[in-house]
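> following is a predicted model, sequence given first.
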Amino acid sequence: MFGLFKKKEKQEHKESKGLMARLKEGLTRTRSGFTGRLDQLLFGKKEISEDLLENLEEILFTSDLGVATTQELIRLVQEGVARKELDQPEKLRAALKEHIRGFLDVPDVADRKPNAGEPHVIMMIGVNGVGKTTTIGKLGHQLKSEGQSVMFVAADTFRAAAVEQLEIWAQRVGADLVKQKPGADPSAVVFDGLSSALAKHTDVVIIDTAGRLHTKSNLMEELEKIHRVAGRKLPGAPHDVWLVLDATTGQNAIAQAEIFHRVMGVTGIVLTKLDGTAKGGIVVGISHQLKIPIKFIGIGEKMDDLRPFDASDFVEAIFG
């Protein structure tokens, strides 16, 4: 992503086994709830019957893949059975793994690059309680570890505690912080932040916004205003709009994403709290239904437990 969140190939190669083990550990509940039940369904079966497909459909749906994604997977499986390609239950598992891997292969939906010498601006949005500010802190940590200069913009001016929390994260990871007094116009804070970032030649600006219900039109209009003001100060900004979703909310997360995307043009999704739920199938549902790339997943509380999303690694961790 334009030099952001670069992969350290040598380090990743050296630690790959440990990283995969941590990913598998973080997705234990999802693996047990999905592939654990799938393996129980297939055990001892000699043919792919209608009863088996009905039970498979129930497993997919209750794993929070969503109605549309579940129906598409069942359709693909039925086609494979009709063509005699899937003539044994053990082949069904491999076919599902391959189809799900394909659903997760979503290309970037935006290609807005900042001009040379200008910051890459990421606007973070989402409802209350999904972990936006913590996510921003962890993203800042990763960027700083790559040698990037980072600025946080505290555009959540409704809660003084939100600014204080972001300030703590800025101090912790070594990022600059632009803030104003509680109750200030969020757009004004963003304007000041981008002015400061341009003057300092900051590499990356991450804008924190107030949590808001996706059903409240006035609050969504405020997000649109922030977006417009950012673009007025720095043409092309924000270069990314990332939606933070709580994986434990399951299908409600897809409903949130649909509305936020319609209003804001979401370019990426950060899915938090995957370690605390068996609803990891939501990753597949979001990718397949909305065609928005998953950028990061949260699989724990540690600083490095916010992980860049890799479709192949995710599928391997789920299917084992």
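Looks like it came in fine.
> going by C-alpha atoms from here, please, whenever you check contacts or count neighbours.
Will do.
> run through the helices of the protein in chain order.
Here the chain has its helices, by DSSP state H, at 9-26, 28-31, 37-42, 50-62, 67-82, 89-103, 132-145, 160-173, 186-200, 217-233, 251-264, 282-290, 311-319.
> closest one to residue 299 among those helices?
Ranking the helices of the chain by their distance to residue 299 (criterion: Cα to Cα) puts helix 9-26 first, at 4.9 Å.
> put this next to the previous one:
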Amino acid sequence: MFGFLKRGLDKTLEAIRSSKPADKKISKNALEEILLEADVDYEIVEEILYYLPPQDEVKKDDLKRILNTYFIYENVAQIKQDKPFVEIILGVNGAGKTTTIAKLANLYKNSNKSVILGACDTFRAGAIEQLRQWSIRLNVPIVATQQGHDPSAVAFDTISSAIAKNIDNVILDTAGRLQNQTNLANELSKIVRISQKAYENAPHRKILILDGTQGNAGLAQAKAFNDIVKLDGVIITKLDGTPKGGALFGVARDLELPILFIGVGEKMDDLIKFEPKEFVDTLVDEIYS
């Protein structure tokens, strides 16, 4: 897993390498430059420097201890592991939502779980067809309708089908953008409400897909989705293609939500569970290597 993560963070680690001083000792000024280069938010960099011991040289263990605190979440909802386990996937178009749904389905299948997909993004005909193609490739069932149909009805039918067929996991796609924010808010809220009518505890998880290449710029978008539908977690995509891996600290701090998985490549298996300690160790070890 460590090697997998290191490969996925290669561009971020490259940014760290390029901004490191020749001297193996890391001063606070040098650390500030390194963290900013990796797209750690400026305010968070200032916090990190503030909480470090007063001496100018930064010790490796002190830095690891402080960075790990950003991934300690308060009041994280306890997710009930029901069958079917229903997840609603949210995010703007282009964030890698549909591909991530496919990777999640593949992950569950590899764990001997049965999966059904729900094409609740009825705003774009292309989104329905794209998800249908993934269902064929992965050999998993899908509930889909025509463009313009009620997405909450698709959610209801997908969950009902999962109950009838004793399927383990339900993954519901949703529209990333409608004509305006109000339309999007109304649609997503209705999908959540109708899911609960289809199955009492559903949805069990509402997951936001964030494009890692956007770095901290994606945070405003994430907060908007969190305001519409109280999120349960985040998946960061495309981390292998960006030097902005440090933005994960901002996601964890500002959203106070667990990062569940990270996308570190284009292959089906390139979705890995996010382990905060491994992430911090990988970054800090690079700084001190």
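Received, thanks. These figures come from a predicted structure and were not determined experimentally.
> any idea what the TM-score is?
The TM-score (TM-score structural alignment, normalised by the length of the second structure) is 0.91; 285 aligned residues with a Cα RMSD of 2.2 Å.
> re earlier: need the helices of the first structure in a markdown table (columns: distance to residue 126 of the first structure).
Listed next are those as a markdown table, based on distance: least, Cα to Cα, whole Å:
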| stretch | distance to residue 126 of the first structure |
| --- | --- |
| helix 9-26 | 23 |
| helix 28-31 | 23 |
| helix 37-42 | 32 |
| helix 50-62 | 25 |
| helix 67-82 | 23 |
| helix 89-103 | 24 |
| helix 132-145 | 7 |
| helix 160-173 | 14 |
| helix 186-200 | 15 |
| helix 217-233 | 10 |
| helix 251-264 | 8 |
| helix 282-290 | 15 |
| helix 311-319 | 23 |
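> which one of those helices lies closest to residue 123 of the first structure?
Proximity of the helices of the first structure to residue 123 of the first structure was assessed by Cα to Cα; the nearest stretch is helix 217-233, lying at 8.2 Å.
> residues in the second structure aligned with that closest one?
Aligned using TM-score structural alignment, helix 217-233 of the first structure spans residues 182-198 in the second structure.
> sorry, back to before: will you turn the helices of the first structure into JSON lines that also has distance to residue 270 of the first structure and mean neighbour count?
Formatted as JSON lines, the entries for these read as follows, by distance: least, Cα to Cα, whole Å; neighbours: other Cα atoms under 10 Å:
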{"stretch": "helix 9-26", "distance to residue 270 of the first structure": "15", "mean neighbour count": "14"}
{"stretch": "helix 28-31", "distance to residue 270 of the first structure": "17", "mean neighbour count": "22"}
{"stretch": "helix 37-42", "distance to residue 270 of the first structure": "27", "mean neighbour count": "16"}
{"stretch": "helix 50-62", "distance to residue 270 of the first structure": "22", "mean neighbour count": "15"}
{"stretch": "helix 67-82", "distance to residue 270 of the first structure": "20", "mean neighbour count": "16"}
{"stretch": "helix 89-103", "distance to residue 270 of the first structure": "17", "mean neighbour count": "16"}
{"stretch": "helix 132-145", "distance to residue 270 of the first structure": "8", "mean neighbour count": "22"}
{"stretch": "helix 160-173", "distance to residue 270 of the first structure": "18", "mean neighbour count": "17"}
{"stretch": "helix 186-200", "distance to residue 270 of the first structure": "21", "mean neighbour count": "20"}
{"stretch": "helix 217-233", "distance to residue 270 of the first structure": "18", "mean neighbour count": "17"}
{"stretch": "helix 251-264", "distance to residue 270 of the first structure": "11", "mean neighbour count": "17"}
{"stretch": "helix 282-290", "distance to residue 270 of the first structure": "10", "mean neighbour count": "22"}
{"stretch": "helix 311-319", "distance to residue 270 of the first structure": "14", "mean neighbour count": "19"}
